[in-house]
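Enquirer: no FASTA, just this:
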């Protein structure tokens, strides 16, 4: 007997007492014979105001045609997205991280309300990917993620460009390293078309991790946005969603502690974004899996950095596709070397090991991926730091290029804007620790990314001469001696709120500590005089976010109650 796969949609289509619902389904183009077919929600983060997302509707349409060929019903819908690149350094960036929760909530709402039997999600930009993953875990129905793919590189004056090139160009222009004409040409040529930002920034970090975790088909993370491979993936995904429906494999069967570790290990090996921490804490929470900051540090101690990828390296995701042969080649290498676990089930219905059987072996006649016996860094670039400045933890992104220990006098700013102005006006001296505070989950609100200041620092030639700490977070494009996610944040009375100019701060990425060198008695005196500033917003979504969001050390989730 053929197994029923319309386990949810039958609650509407097979229910005789819902004539209005049936009438509306007929209006969508369904025929009577279609009422016994499984329904697939095809959700994309399409909107045409962001290159990361502007092509997703085309991919969704290709997937819908493929779904119909498998005798399934596909219904397209969209959810929101926020462009980090466009909003970076503005008050609009406050909405970036909170958009992750809206994405998850909206997908959960539509799929539960309309009883779809399975979901194919098509994310593009940074918060899209964890947002859809959180939703799929809440729903726990057969699901596959199809990544929108990475952008092609820009090109100017003999050099490859990407989005961070444009940010760093401003710092170079302001220090007279390039002309106004060169600056404008870099900006004009950094983003040549559709796709997510090209380096191992947050979108590509999360896509790579989710492929290793088993929630994407092999090659999904590394197939470029406009490649023939991406079109083929959109055609073939329907075969696998039908297989998942028939077998009954759901996201919580795929997302286990072991598969989460696979995702984090791959991302660490490639030099991925610190946003990985926030998103995987939230993903683990949605899957009811115990995974904490200490797990990230344990993994970072175990996994060498082997990816020579931007921002700290020089290559882009398209180079993995063109010169390595795609992400599965790297995954297979790490599997064979015992870094990854191969027995985790994936969306193909097979284990990760089985998926990699026919994948070519990596060769090292290229400079993108180093062998484990000759890594860029012997352990991970992400360090979880504790100390009086961050008793609940903070996250450092330190590749070793800027050193591993930094001690300097504090230069304190109560907003990103103030810090940016100081850097661009050449008021930052070598040897200082720049402190940007009141930009955490509540204080920001929304924990905005500090890509502008880190890019300006690098563009100004200060990358090895200053450090930056914040209760905000960093873009995947950030690099340098930087520490974010300092918890507790300033708005809730964390010690970062009490730092004064000229205080000495020591950041030690060898012993994983961050210390404000001020006597306890003086700290208590400052604490007695401190009171929290007024919230920056008093109504609307961001106000709701402030009232419900957890700390960065818990993933900034809003459904913890």
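Expert: Cool, got the structure. These numbers were taken from a predicted model, which means no experiment stands behind them.

Enquirer: for the rest of this, base every contact and every neighbour count on C-alpha atoms.
Expert: Fine.

Enquirer: so which strand or helix has residue 522?
Expert: helix 520-529 (DSSP states H and E).

Enquirer: counting by contacts, list what that helix packs against.
Expert: The helices and strands touching helix 520-529, judged by 3 or more CA pairs under 8 Å, 6 or more residues apart in numbering; DSSP states H and E, number zero.

Enquirer: give the next helix or strand downstream of it.
Expert: Following helix 520-529 in sequence, per DSSP H and E, is helix 540-548.

Enquirer: residues of that next one that come out buried?
Expert: Residues of helix 540-548 classed as buried: 542-543, 545-546, 548 (neighbour count, 16 or more other CA atoms under 10 Å).

Enquirer: stretch 379-394 too?
Expert: So, applying 16+ other CA under 10 Å, buried residues of stretch 379-394: 379-386, 388-394.

Enquirer: from those, pick the one nearest residue 117.
Expert: Nearest to residue 117 among the buried residues of stretch 379-394 is residue 382, at 38.5 Å by CA to CA.

Enquirer: can you tell me how far that closest one is from residue 552?
Expert: Note on residue 382: its distance to residue 552, by CA to CA, to the nearest Å, is 15 Å.

Enquirer: and for residue 265?
Expert: Distance of residue 265 to residue 552, computed by CA to CA: 21 Å.

Enquirer: for residue 418, same thing?
Expert: Distance check for residue 418 against residue 552: by CA to CA, it reads 23 Å.

Enquirer: the two: who's more crowded?
Expert: residue 552 (29 against 13; other CA atoms under 10 Å).

Enquirer: what lies in contact with stretch 542-552?
Expert: 95, 98, 278, 440-442, 445-446, 485-489, 537, 556-560 (CA atoms under 8 Å, 6 or more residues apart in numbering).

Enquirer: against that first model, consider the following:
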């Protein structure tokens, strides 16, 4: 017997060899008469955000079967930015996003899956999964693994987090703490599994998936170790089957209006700067032009206030506090007058209907999520920068920049790699008034566009976060604070103006007015441009292919032919 549903009939007689091989795995004819739901599990022992996903996958499969589907599980790679950031492996982080998307596309289409549950947590895995969902246009739902809980307080009221160790290392470098204290922090700052505790890229992208309508309402911010996370896994499995039976596909959800909703939520919550490059990549999969999408970031950056305070925008509250304050549904309720509330979601209901119906068991906390009328800042969480240093844009995060350094002018001190600047910081060569320039770290130049997370945290630990700035054609972690601008395009490897800066040049960063300027005459810049020469790094394997085919940061860093 063949069961029919809106997306078609699975494995008809013409595909009898496929049925035969499914039976080799123990599946029955009844199993194969149901919607076949792929469960993409990015479990790994390496990544704390993914260490617990085996249990969630089992609950998803139970939910699929309970709703009348047949679950089939397969694996997916997951790179941890925190584990790879401190060495050359950081080059592989952003490029891993493309591998995630390609591998999911391959598994889903090669095996003719009717729907997908995508289980992930971390920085590049989540956007890679969302890119695959957009590309496949079959019923897809994303399940976040959840955030880890905060650690022992360190250096103030705020709970410690996965990046506190780099701050502490900066303190150790200048003699503020001894090695025993440094070692203790490694034991205390990450007490559970889950994605890192701040509104960095992992949690920002999980929240974005919910804002897009691709996750269950209220599920993005549930901590990894809460029992609500298990219930969300089971319900996600059930929902995937309902989507197949009702013919709801990913592109019914991932519309231009949904992308705009997600950008507005990112602005209001102080999401990671990396979300810009990932949003561009997801939009690319549904055929949207990067200039159009970047234009939306600029538009909403001018009129969406910051209504959430979560680390690094807060010195007290983290991702667990965001969940207890109501998470994304509470943000959407506060933003109702601005959002496209009629957008479809995985539940079969609209964003507006979901937000209205979602109820938190915890009391509201206006210190974490406030209203449009009483925002924490009239500046949006993200800012798209322009100027003679960023002809094709750059990205800053006002939510993580102290008010007194949002307009910063200083003398450039230039480095052609992250390793070089980290060494200079260790030698205490960075002084108050410096604008640290880190270049040749873009998609083609690095290659792979690694995060400048470590230098920023070291500067913070040394007490230089409010008297120096850092600009780069690389990326930043969403947890970085201080005065910083990243994603500078064109990158240095493409001959962008950042390649022409010399030590001692005056650089102006004006975040409120979204300006990034090098105070050097056009004539002098033209002279330097004429003398510019770039020699690409010698790389092999996947990085070589990525460097050859990757687009610039302002186009999402995607691979094209």
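Expert: Sure, I can see it. Treat the numbers as computed from the prediction; the structure is a model and nothing was measured.

Enquirer: all the strands of the first structure, in order from the start?
Expert: Under the criterion DSSP state E, strands of the first structure are mapped to 39-44, 73-78, 118-122, 143-145, 154-156, 159-161, 382-385, 394-397, 405-413, 432-436, 467-470, 481-484, 504-508, 513-516.

Enquirer: redo these as CSV? Include distance to residue 59 of the first structure.
Expert: Shown next, in CSV, are those (distance: least, CA to CA, whole Å):
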stretch, distance to residue 59 of the first structure
strand 39-44, 9
strand 73-78, 11
strand 118-122, 8
strand 143-145, 12
strand 154-156, 23
strand 159-161, 25
strand 382-385, 34
strand 394-397, 34
strand 405-413, 44
strand 432-436, 40
strand 467-470, 38
strand 481-484, 35
strand 504-508, 45
strand 513-516, 45
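
Enquirer: for residue 319 of the first structure, find the nearest of those.
Expert: strand 159-161 (11.2 Å).

Enquirer: go through the closest one and flag the buried ones.
Expert: Applying 16+ other CA under 10 Å to strand 159-161 of the first structure flags 160-161 as buried.

Enquirer: and it, how far out from the chain middle?
Expert: Relative to its parent chain, strand 159-161 of the first structure has a centroid offset of 23 Å by CA atoms, centre = their mean, to the nearest Å.

Enquirer: measure residue 344 of the first structure to residue 273 of the first structure for me?
Expert: Taking CA to CA, one finds residue 344 of the first structure at 24 Å from residue 273 of the first structure.

Enquirer: between the two, tell me which one has more neighbours.
Expert: More neighbours surround residue 273 than the other of residue 344 of the first structure and residue 273, with 27 against 23 (other CA under 10 Å).

Enquirer: is it true that the more buried one touches residue 209?
Expert: No. Residue 273 of the first structure is beyond contact range of residue 209, at 10.9 Å (criterion: CA atoms under 8 Å).

Enquirer: shared neighbours, these two?
Expert: Residues touching both residue 273 of the first structure and residue 209 (CA under 8 Å, 6+ apart): residue 267.

Enquirer: show me where the stretch 51-200 of the first structure has its helices.
Expert: For the stretch 51-200 of the first structure, applying DSSP state H, counting those that start in this stretch gives helices covering 56-69, 84-87, 96-114, 128-139, 163-174, 180-189.

Enquirer: closest one to residue 526 of the first structure among those?
Expert: helix 96-114 (31.3 Å).

Enquirer: check the mean deviation of that closest one from the second structure.
Expert: Compared with the second structure after the fit, helix 96-114 of the first structure shows a mean deviation of 0.2 Å (mean CA distance after the TM-score superposition for the first structure).

Enquirer: so that helix matches what in the second structure?
Expert: Counting by TM-score structural alignment, helix 96-114 of the first structure lines up with residues 93-111 of the second structure.

Enquirer: before we move on, the earlier item: quick one: closest of the helices of the stretch 51-200 of the first structure to residue 498 of the first structure.
Expert: helix 96-114 (25.8 Å).

Enquirer: quick one, that closest one and helix 540-548 angle?
Expert: 100 degrees (axes from the mean of the first three to the mean of the last three CA atoms, to 10 degrees).

Enquirer: quick one: helix 96-114 of the first structure to strand 73-78, angle?
Expert: Using the same axes, to 10 degrees: helix 96-114 of the first structure against strand 73-78 is 150 degrees.

Enquirer: give me the angle between helix 96-114 of the first structure and strand 118-122.
Expert: Using the same axes, to 10 degrees: helix 96-114 of the first structure against strand 118-122 is 150 degrees.

Enquirer: buried set for helix 96-114 of the first structure?
Expert: Judged by neighbour count (16+ other CA under 10 Å), helix 96-114 of the first structure contains these buried residues: 96-108, 110-111.

Enquirer: which one, of the strands of the first structure, ends up nearest to residue 351 of the first structure?
Expert: strand 143-145 (15.0 Å).

Enquirer: what range in the second structure matches the closest one?
Expert: So strand 143-145 of the first structure is aligned with residues 140-142, judged by TM-score structural alignment.

Enquirer: how much does that stretch stray from the first structure?
Expert: Relative to the first structure, stretch 140-142 of the second structure is 0.5 Å off (mean CA distance after the TM-score superposition for the first structure).
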